[in-house]
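# build me a model from this:
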Amino acid sequence: MIVGVDVGTSVTKAVAFTMDGEVAAVEAHPTALGHPAPGQVEQDAEQVVTSVGNVLAGLGVQRPRAVGITGQGDGLWPLDAAGSPTAPAVSWMDGRAGEVVDAWMADGTFETLFRRTGNAPFPGAGAPLLAWLDRFRPGVLDRTATAAHCKDMVMQRLTGVRCTDPSDASNLFTDPRTGLRDHTLVDLCDLGHRADLLPPVADMPVGELQAAVGGLPAGLPVSAGPYDLPACAVGAGVARPGDGLLIIGTTLACEVQVDRLDLSGEPAGQTLLYGGPGGAGGWLRAMPAMTGTAALDWVLRLVGARHDELDGLLAQSPPGANGVRFLPYLSPGGERAPFVDPGVRGRLDGLELARTRADVVRAACEGLAFAARHCFEAAGLTGEVAACGGGTGSEAWLQVFADVLGRPLRVARGPEVGARGAALVAARRFGIELDESEWTRSTRWYEPGHDYEDGYRRYQADVTALRSSM
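Predicted coordinates:
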């Protein structure tokens, strides 16, 4: 077997895969998010490491051929030389660096960073968080040896290897053409004196367990990366330029494989170095919106509905939600894709006494689908779309996505597509032969039906009006 570990924002999961891609066992363990101040979101790195050991133990697999690790991207995980935390990790959901991003937008730093790296800084990204800590918590950085990413923290603790992979490095001062750090950008952000905190970049981060962990023996081969967005693309079989992946999770992540760099247009999203299925290479143009299922969860709580009622509620309200419209920008950090605006906030419009909770829920599902189309258009989608994530459990919502996107939607082989991608990458790195087409085959298809063009144009007009009013 091969084990894939996915260290998510609120849950760590491990999956044991047989050599033909079947799931033999799945184990999950929750991790907590801390909120020390309004708009701030932190995690305890020690708790995350413990969760990894717990899920590995829970699998009951004593000697897999390899372990592949992926996890949440962005954020900042400050570590000492031994890989232990020097302060709580700052989550990608954190909004404390909003003023840093605002200042960079005003003085041109934001534009320069995007045109040189293809990555638009947002408050929860590594660069503005590093700048914020340097300004307001310099003591934390003074005792820090590595400004790490989540999966790299886990890798260092398990194997002693201190490095990051090209996908996480893409988001932190890296030239996407060469894969090398651009230290002129570090200096541009007044962080030259902190450059030694950036971990080295390895094309294939690999190591061995230093000690037994979760029942797995010391010496077991371990690989790290890519982080969760590209890992899901690998696990879903996104293999051709123009093809896309829709991750319906906490964030509504939309990404498209591209074979040429285009850093024109409104600065937003991410450009990630990508080794796709078969190691095809190229880049992922990713638009990971801050909105996602968390926004739908909020609406369901608002109207007093359960998740298992979603399909029934969608059936009770027609396309267009009887005029109710929802702009799903509820994150305290604003939005990062397909535009960056730390101050943007959501709206629920078109309410009247005749409207029902089903109309509100449908408006939320349609608003999130419109946001996905907005992201895909910015990312350059021209091919097919695969889908994964918790939101794929709703048949009716998947149909809304297919309708709004106006193209067929295929559901990737699950469960845990990110862990599947991490396992596939581990197999490549350690020379384990697999049938990747079988590992990444689709399980369901949805054909577009209802025409949402008018609704999408209204959504675009609403977004433009909202941004101009902020």
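# please make it C-alpha for all contacts and neighbour counts, starting now.
OK.
# just give me the longest helix of this protein.
Counting by DSSP state H, the longest helix found in the chain is helix 357-379.
# quick check: next helix or strand after that helix?
strand 385-388 (DSSP states H and E).
# hey, where'd the helices end up in the stretch 251-400 of the chain?
293-303, 310-316, 357-379, 395-405 (DSSP state H, counting those that start in this stretch).
# deepest-packed of those, please.
The highest average neighbour count among the helices of the stretch 251-400 of the chain, using mean count of other C-alpha atoms under 10 Å, belongs to helix 357-379 at a mean of 25.
# here's the other one to compare against:
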Amino acid sequence: MLYIGVDLGTSAVKLLLMNETGKIEKIVSREYPLYFPKPGWSEQNPEDWWKQSLEGIRELTAECDKSQVAGISFGGQMHGLVILDENDEVIRPAILWNDGRTQKETDYLNEVIGKERISACTANIAFAGFTAPKILWVKENEPENFKKIRKIMLPKDYLAYKLSGVHCCDTSDASGMLLFDVKNRCWSKEMLKICGITEEQMPKLFESYETVGTLKDELAEMLQIPNTCKIVAGAGDNAAAAVGTGTVGDGRCNISLGTSGTIFISSKEFGVDPNNALHAFAHADGNYHLMGCMLSAASCNKWWMDEIIGTKDYRKEQAAIDKLGENKVYFLPYLMGERSPHNNPNARGTFIGLTMDTTRADMTQAVLEGVAFAIRDSFEVAKSLGIKIERTKICGGGAKSPLWRKIIANVLNIKVDIIKAEEGPALGGAMLAAVANGEFASVEEAAEKIVEVVDTIEPEQELAAKYEEKYRKFAKIYPTVKDLFKEIV
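This next block holds a predicted model:
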């Protein structure tokens, strides 16, 4: 049998075709526009997602036995607000995860309603990117649109609705809306009331590996795919990517060094750190996860290489670094502010420790180490909750650097596993579709049989000890300078 994973990203939809053994048969990608109608705003037209996804499925299945396509599932950009009217028509463009218009609403939730009350309802506090502040913004600024709302959906769930006719949402993606009681895996009645909406306006909840419906007859005929093809709930992009890297079950970890950076820790037990420094979300395997998200990771290295020293030869610059653990230069990687664990939009990138003998290689090394130290900040929060992590998977563009992988292994003092196929949320989506069809008994079994580790970076005792000392110094820099940031922004 064949399974389709749909990764609905911010700039493109990536579709992957996988067989029942986990072999990837084909991958296609189709782009769509991103709109910035005002400074700080970020929107997309859900119909663009649908059109390109439909064409992408056609292209993906053009050369296969279409009768074998048994399931379609998803990974998708989180937090976006899609609102439908009584005719299931889109009311306004979707407001995306990286839209910054809701600071007033975020402050209202955190400061007037109060972080403790919000966290008690949802296990999280408000961030400008989350969905609930966007609903409050529409209520305040577009009251006519607010009155029309019949259904509130997330981006990937709009695709699932168009394919199946079912208004659905999975628990991992719902966790990022600030409308979901993560511990009890249900909509929070109190948060819905705070936002002025009802449970009837919310989609039906499913676990990520559950079937929400089957392919509509008219689409089955159009695509020449059986109408028995299951449409499976899927997951938010980070949770779907975690499935694709085998980060499921208890105490598993994945580090992503993409444009932004995440440390994703799976757990069978629900847990929230007292300061809400990490996001506490439901996981696609039916359990839970904690996630630290830093806004600038590999993008820090790209900025340093491309904009500051003016080179595209990243490998050559890193080859000059030969004294790990001995650098006296430190870098705070907060080029776009910071989310986890500081939640400070005013934080800024900072070099400290420069002297007349500081070299170009020292500063390049400081950038790589600064990102690793910032990931450890979130890692330390997880450890404070009693979570024991001995190894991690690693993915993303930055993870292609052997040097950066070595730094991560020794800064965190854990083993770093390199996986064979790194296809992120699209592979995770296809795996969830296979689980829903009974190819595997659980998400954990699918990960065990499909995800292959091809190399492991071991921490070195002497180097890890040097980085332990360096991290303790790094950890003192942000608290010392944070009050300056609001004066200089």
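# just give the TM-score of the two.
Here the TM-score for the pair of chains, by TM-score structural alignment, normalised by the length of structure 1, is 0.89; 461 aligned residues with a C-alpha RMSD of 2.6 Å.
# to Ala461 of structure 1, which of the helices of the stretch 251-400 of structure 1 lies closest?
helix 357-379 (11.8 Å; C-alpha to C-alpha).
# that closest one vs structure 2, average distance?
Once fitted to structure 2, helix 357-379 of structure 1 is off its aligned match by 2.2 Å on average (mean C-alpha distance after the TM-score superposition for structure 1).
# how far does that helix sit from the chain's center?
18 Å (C-alpha atoms, centre = their mean, to the nearest Å).
# with stretch 298-313 of structure 2 instead?
24 Å.
# same thing with stretch 75-92 of structure 1?
Taking mean C-alpha positions (C-alpha atoms, centre = their mean), stretch 75-92 of structure 1 and its chain are 19 Å apart.
# end to end on it, go ahead and measure it.
End-to-end distance for stretch 75-92 of structure 1, by C-alpha to C-alpha, to the nearest Å: 4 Å.
# now stretch 432-447 of structure 2, how far from the centre of its chain.
That offset, for stretch 432-447 of structure 2, works out to 21 Å (C-alpha atoms, centre = their mean).
# who touches it?
The contact list for stretch 432-447 of structure 2, computed with C-alpha atoms under 8 Å, 6 or more residues apart in numbering, reads 3-5, 20, 70-73, 208-211, 230-232, 234, 243-249, 284-285, 431.
# which parts of that stretch are buried?
432-437, 439-440, 442-444, 446-447 (16 or more other C-alpha atoms under 10 Å).
# in a markdown table, list those residues along with secondary structure and distance to Thr102 of structure 2.
Converted to a markdown table, the buried residues of stretch 432-447 of structure 2 look like this (DSSP: H, G, I helix; E, B strand; the rest coil; distance: C-alpha to C-alpha, whole Å):
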| residue | secondary structure | distance to Thr102 of structure 2 |
| --- | --- | --- |
| Leu432 | helix | 33 |
| Ala433 | helix | 35 |
| Ala434 | helix | 38 |
| Val435 | helix | 38 |
| Ala436 | helix | 37 |
| Asn437 | coil | 40 |
| Glu439 | coil | 43 |
| Phe440 | coil | 42 |
| Ser442 | coil | 39 |
| Val443 | helix | 36 |
| Glu444 | helix | 37 |
| Ala446 | helix | 39 |
| Ala447 | helix | 38 |
